[in-house]
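Q: Just the structure for this:
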Amino acid sequence: MDMEGTLMEALGIELVKMTKGRVVMTMPVDERTRQPFGYLHGGASVALAETAASLGAAALIDPETELSFGLEINANHMKSKREGIVTATAEIEHHGRTTMVWTINIRDEEGALICLSRCTMAVVKKR
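A: I've put the predicted structure just below:
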């Protein structure tokens, strides 16, 4: 996967594992992903969550005839974090013809839940 020039590169997001219906990714909590007060930026968590759901959805469509795009995302930020690594685990909850729904848990190194997100992906035909 070519990350050069993408948000994944800018935020230091890395793919750890991808299987059908499940994606695991990591992201550092550092100067790229902190808000001005020194804590993990909620937007960075959302970017990580949507990236994981997007890669998972892309793996489940026919790339010759279909595209997938984020349609909706929500996030509940449970705990703050100043440094280290967070790990997102995205799992598919619904795989329909035109939509997919993914649940994404973002946890710290100790397993504490940092962010709980749900992302709906649209599946559209290529024109």
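Q: drop to CA atoms for contacts and neighbour counts, all remaining ones
A: Noted.
Q: Which stretches in this structure count as helices?
A: With DSSP state H, the ranges of helices along the chain come out as 7-11, 42-58.
Q: Touching the shortest one from outside, list them.
A: Taking CA atoms under 8 Å, 6 or more residues apart in numbering as the criterion, the residues outside helix 7-11 that touch it are 3, 14, 27, 28, 32, 33, 44, 51.
Q: And for residue 32, the neighbour number?
A: Around residue 32 there are 14 other residues, counting by other CA atoms under 10 Å.
Q: One more, so I can put them side by side:
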Amino acid sequence: MADETIANNGSSQDSNSADSAAEQAKRKGLRKYMTLVTKASQEALSDEELAVFNSTLGDNGIGGLDTLLGTKFVHVGPERIQMELAVGPDHLQPWGLANGGVYCSLGETAGSIAGFVACGAKKPVVGVNNNTDFYRSARAGEVIVTTAEPEYLGRTMQLWRIEHTRKADEKLLARTNLRIAVLDKPL
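A: Presented below is the predicted three-dimensional model:
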């Protein structure tokens, strides 16, 4: 505690207040997120709701890797999730092509959120298998469109087919099959 007080110019409360404010913002963001996901389990979110959905993930510290990557959700509804990523220099492997891990991450996010929506936002879901095949490359400046649709929606297991296409020509870049487990514990 003494080191923390010295590091904060003699005020340990400044750090605690900032942490508390960040945690409060995160909780508020999670409440907004849950409200929107619950609505999406019944009908697709409107453009206005999508804007709130995207800002909630980015502005409240709940978007994690998706915020870091720069993903943007363009459709969130009961049967389909669609998101976009503008490929930038940070997404590339040394040969100037989008890193395969980007597609895997996009697939995991799209399928997991789709699975949570499909459960009515009542039970958590977790990815248990992510299999992504690569067909074509994306380069910096191109936009990847990721679309998740259900193959199988069971009580304890779901399978999602996720296609990654290039926005400019709609060519298939990669395909992810994501199997997720539906956990038997309500939120």
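Q: Now the TM-score, please.
A: Put the two chains on top of each other and the TM-score (TM-score structural alignment, normalised by the length of the first structure) is 0.92; 126 aligned residues with a CA RMSD of 1.4 Å.
Q: before we move on, the earlier item: just name the most buried of the helices of the first structure.
A: helix 42-58 (a mean of 23; mean count of other CA atoms under 10 Å).
Q: Point out the other helices and strands that that one packs with.
A: Judged by 3 or more CA pairs under 8 Å, 6 or more residues apart in numbering; DSSP states H and E, helix 42-58 of the first structure is in contact with strand 22-29, strand 66-77, strand 84-95, strand 99-107, strand 113-125.
Q: Distance check, residue 177 of the second structure against residue 115 of the second structure.
A: Here residue 177 of the second structure is placed at a distance of 13 Å from residue 115 of the second structure (CA to CA, to the nearest Å).
Q: Just tell me the aligned range of the longest helix seen in the second structure in the first structure.
A: With residue count as the measure and DSSP H as the assignment, the second structure has helix 12-40 as its longest helix. Per TM-score structural alignment, helix 12-40 of the second structure has no counterpart in the first structure.
Q: try stretch 152-162 of the second structure
A: Taken onto the first structure by TM-score structural alignment, stretch 152-162 of the second structure occupies residues 94-104 there.
Q: what does that stretch contact?
A: For stretch 94-104 of the first structure, the external contacting residues (CA under 8 Å, 6+ apart) are 49, 52-53, 57, 88-93, 116-124.
Q: Likewise for stretch 25-32 of the first structure?
A: For stretch 25-32 of the first structure, the external contacting residues (CA under 8 Å, 6+ apart) are 10-17, 40, 48, 52, 81-89.
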